[in-house]
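*Asks:* Turn this into a model:
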Amino acid sequence: MDNFINLIKLSVGSETYEDILAWQSSKRAQTKDGLPRHVTRMWPKREAEILNGGSIYWVIKGVLTCRQRILRLDEVIGSDGIRRCAIVSDPDLIRVQTALKRPFQGWRYLKPADTPPDLPKGRTAEDPLPTELNRALAEIGVL
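*Replies:* Coordinates of the predicted model:
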């Protein structure tokens, strides 16, 4: 049994892997120490498992595309006084074998057994399955 858990999140507004890189390199998306962060309303209850080797997996336009190792969770208090969670991640964005994902709100936990494998370093893409086959496999829970 794995002793860590991952998160999965839609990258709203991103069209491509490069869009995530561009956003995360902006000062607005970084911590004071220059690391990329994503601020979310909810604080994960499984914080210890996330910080024990978990990653955040990014879904771009319905396709799980890449991941980043989560380094820490920072408390952020908004101008409205509400406590939020900043998911601080490694700047290295790792491409993964793509998989279709249905839309969802917020983030979800993603078990290590359900994560796609990383693509070899330097490999920017893979030969995708035909869209209809990929969708059919996703609908029956194979992908």
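
*Asks:* CA atoms for contacts and neighbours, from now on please.
*Replies:* Fine.

*Asks:* Buried residues, the strand ranked longest in the chain. List them.
*Replies:* As assigned by DSSP state E, the longest strand anywhere in the chain is strand 63-77. Using 16 or more other C-alpha atoms under 10 Å as the test for burial, strand 63-77 gives 63-74.

*Asks:* try stretch 39-54
*Replies:* For stretch 39-54, burial by neighbour count (16+ other C-alpha under 10 Å) applies to 39, 43-44, 50-52, 54.

*Asks:* Next: stretch 76-88.
*Replies:* For stretch 76-88, the neighbour count (16+ other C-alpha under 10 Å) marks 84-88 as buried.

*Asks:* Looking at these, which are in strands?
*Replies:* For the buried residues of stretch 76-88, the ones inside strands are 84-88, with DSSP E as the criterion.

*Asks:* For the comparison step, fold the sequence that follows:
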Amino acid sequence: MTIHIVKLCVGADSVEDLAEWQIGQIKRAKTEKRPHIAPVCGTRMWPKRVEDVLAGGSLYWVIKGVISVRQRIIAVDHVTDNHGPRCGLYLDAHLMRTVPQPRRAFQGWRYLDPKDAPADLGEAQGGADLPEHLRRQLVELGAW
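*Replies:* From the prediction side, this is the model:
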């Protein structure tokens, strides 16, 4: 059964910030000849439901209090970063914007049931061409 993960995107003010940071990660991975040439999110805790996460699960990023984007999780493996050895959630490089969904701050990550996950933002919902700050304001006003 597929399960998703939701995590705060600390240090990024927008989806564009996240994309820039991940482009740098991919460049470093190529230079260092790592086994996975993909963006990676290091986290202290390992998911106990790894098989479910890898069965089509995505990482939903909370940016400035709103789930705004998701990335498919392609691998879960050991990683060593500036915090030491950790769990690495390796992600598909494609950032898929989602219908904005407010989220309160929390520590670490949480599982996200597919029925509770926001839909991908597409032509049908409208607003895909709006700047992120306007989408965020619409969510704050309760108009989305």
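
*Asks:* what about residue 26 of the first structure, neighbour count?
*Replies:* By other C-alpha atoms under 10 Å, the residues close to residue 26 of the first structure number 11.

*Asks:* Same check on residue 14 of the second structure?
*Replies:* Residues near residue 14 of the second structure, counting by other C-alpha under 10 Å, number 16.

*Asks:* hang on, the earlier thing: so which of the buried residues of stretch 39-54 of the first structure comes closest to residue 123 of the first structure?
*Replies:* Nearest to residue 123 of the first structure among the buried residues of stretch 39-54 of the first structure, counting by C-alpha to C-alpha, is residue 54 at 22.3 Å.

*Asks:* OK, contacts around the closest one?
*Replies:* Each residue near residue 54 of the first structure by C-alpha atoms under 8 Å, 6 or more residues apart in numbering is listed here: 4-7, 69-70.

*Asks:* right, and out of the buried residues of strand 63-77 of the first structure, which lies closest to residue 106 of the first structure?
*Replies:* Of the buried residues of strand 63-77 of the first structure, the one sitting nearest to residue 106 of the first structure (C-alpha to C-alpha) turns out to be residue 64, at 14.9 Å.

*Asks:* Tell me the residue in the second structure aligned with that closest one.
*Replies:* Using TM-score structural alignment, the equivalent of residue 64 of the first structure in the second structure is residue 67.

*Asks:* Could you do residue 113 of the first structure as well?
*Replies:* Using TM-score structural alignment, residue 113 of the first structure pairs with residue 115 in the second structure.

*Asks:* Remind me which helix or strand the closest residue to residue 106 of the first structure other than its chain neighbours belongs to.
*Replies:* Closest residue in space to residue 106 of the first structure, ignoring its immediate chain neighbours: residue 9 at 6.6 Å, by C-alpha to C-alpha, 6 or more residues apart in numbering. Element membership for residue 9 of the first structure, per DSSP states H and E: strand 6-10.
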